[in-house]
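>>> pasting the structure only:
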């Protein structure tokens, strides 16, 4: 009997992806012993939709550019390909059906842990995946749902802050991978 593949899913808007996302993914992969981390951009996130955001295909492409240097990282386009509002519970059903030999862990930050009780179909979702939580500055990281916490270096960085810096013409060097910065400039995203 073959061993089951241990896959971590890091979902989000990735608007834009940044070094904080990469640090979280690598730290969790290492500590939790995961074979692969998949970055999974939302099509239309249920909690965050703002005018002027990058289109789903642009966020998917930026995420591909951000992870391409790490052989343990891939991009999971299932939610962007499906379109519509993204619900993790539905997506995990599709992934588990597609890959019955994989065990999925879903990686979330402290701010998401605080709001797990608001997630669509959360009671069913906790039966489908193991939640792996990472602390985030300013969050309580507490939930009545089971979350395996891992300690990794923290960085107080958000995509919102980076969009503001870009719009103001300020440097984001070392905060966003260089290929992603080039793509942002080429596409004229975030007021650049």
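Perfect, I can see it now. Small disclaimer: the values here were computed from a predicted structure and weren't measured.
>>> C-alpha only now, for contacts and for neighbours.
Will do.
>>> For the longest helix belonging to the chain, enumerate the helices and strands it packs against.
Assignment by DSSP state H gives helix 19-32 as the longest helix of the chain. Contacts defined by 3 or more C-alpha pairs under 8 Å, 6 or more residues apart in numbering; DSSP states H and E place helix 19-32 against strand 36-41.
>>> Put this next to the first one:
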């Protein structure tokens, strides 16, 4: 029997409540067995500007999701070198776990970008893309996307890093344990 999972990829630099809300809404709307948060190492569509270690991002993700037994971290991309192409990752994941039925969760910014994804025509045969709205983006795509309504919060990791750099509060934007980890480890300070 196939296991229905959702995968939410990202830099999670840091993970925030927007990530958790999206994952929870998609999981319950689609009746998925679990959601895997998949931190990428080198996203091919972004310049590598991250100064936080992969281990710190993993630690923060584990803290962020530990209260939900249906959430887990999928570190497969951190174990590979080079750009984190979703096609390569999904192919490897399906070799390791052939019983997976994968729902790959993307924001509207990535829906617009899908035509530029590496081996997108092969990838759409391997996963069901699940799109969630983001303000100022269009959800129209030439590829099959299952749209899920989620609360629209304008929160981003870059906004959180900026607030920390300016000495502003991030309370309620990230789980309390993540905020404590950031403070205790002096992350994102100017």
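Right, received. Where do you want to start? Being a predicted model, the structure only gives us computed values, none of them experimental.
>>> quick one on the thing from earlier: average offset of the longest helix of the first structure relative to the second structure?
Superposing on the second structure and averaging over aligned pairs (mean C-alpha distance after the TM-score superposition for the first structure), helix 19-32 of the first structure comes out at 0.2 Å.
>>> matching residues in the second structure for that helix?
Mapping helix 19-32 of the first structure onto the second structure (TM-score structural alignment) gives residues 17-30.
>>> got it, and stretch 141-148 of the first structure?
Counting by TM-score structural alignment, stretch 141-148 of the first structure sits on residues 139-146 of the second structure.
>>> For the matching stretch, buried residues please.
139, 145 (16 or more other C-alpha atoms under 10 Å).
>>> Same question for stretch 105-122 of the first structure.
105, 106, 107, 108, 109, 110, 111, 112, 113, 116, 122.
>>> Would you format those residues as a markdown table with distance to residue 95 of the first structure and secondary structure included?
As requested, these are exported to a markdown table (distance: C-alpha to C-alpha, whole Å; DSSP: H, G, I helix; E, B strand; the rest coil):
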| residue | distance to residue 95 of the first structure | secondary structure |
| --- | --- | --- |
| 105 | 12 | strand |
| 106 | 12 | strand |
| 107 | 15 | strand |
| 108 | 18 | strand |
| 109 | 21 | strand |
| 110 | 24 | helix |
| 111 | 25 | helix |
| 112 | 21 | helix |
| 113 | 22 | helix |
| 116 | 20 | helix |
| 122 | 17 | helix |
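>>> Buried residues of the match of helix 19-32 of the first structure, list them for me.
17, 18, 19, 20, 22, 23, 24, 25, 26, 27.
>>> now the strands: where do they sit in the first structure?
5-12, 36-41, 73-75, 102-109, 130-134, 147-149 (DSSP state E).
>>> Out of the ones you listed, indicate the one that is most buried.
strand 36-41 (a mean of 24; mean count of other C-alpha atoms under 10 Å).
>>> For that one, name the packing helices and strands.
Using 3+ C-alpha pairs under 8 Å, 6+ apart: strand 36-41 of the first structure touches strand 5-12, helix 19-32, helix 56-67, strand 73-75, helix 78-82.
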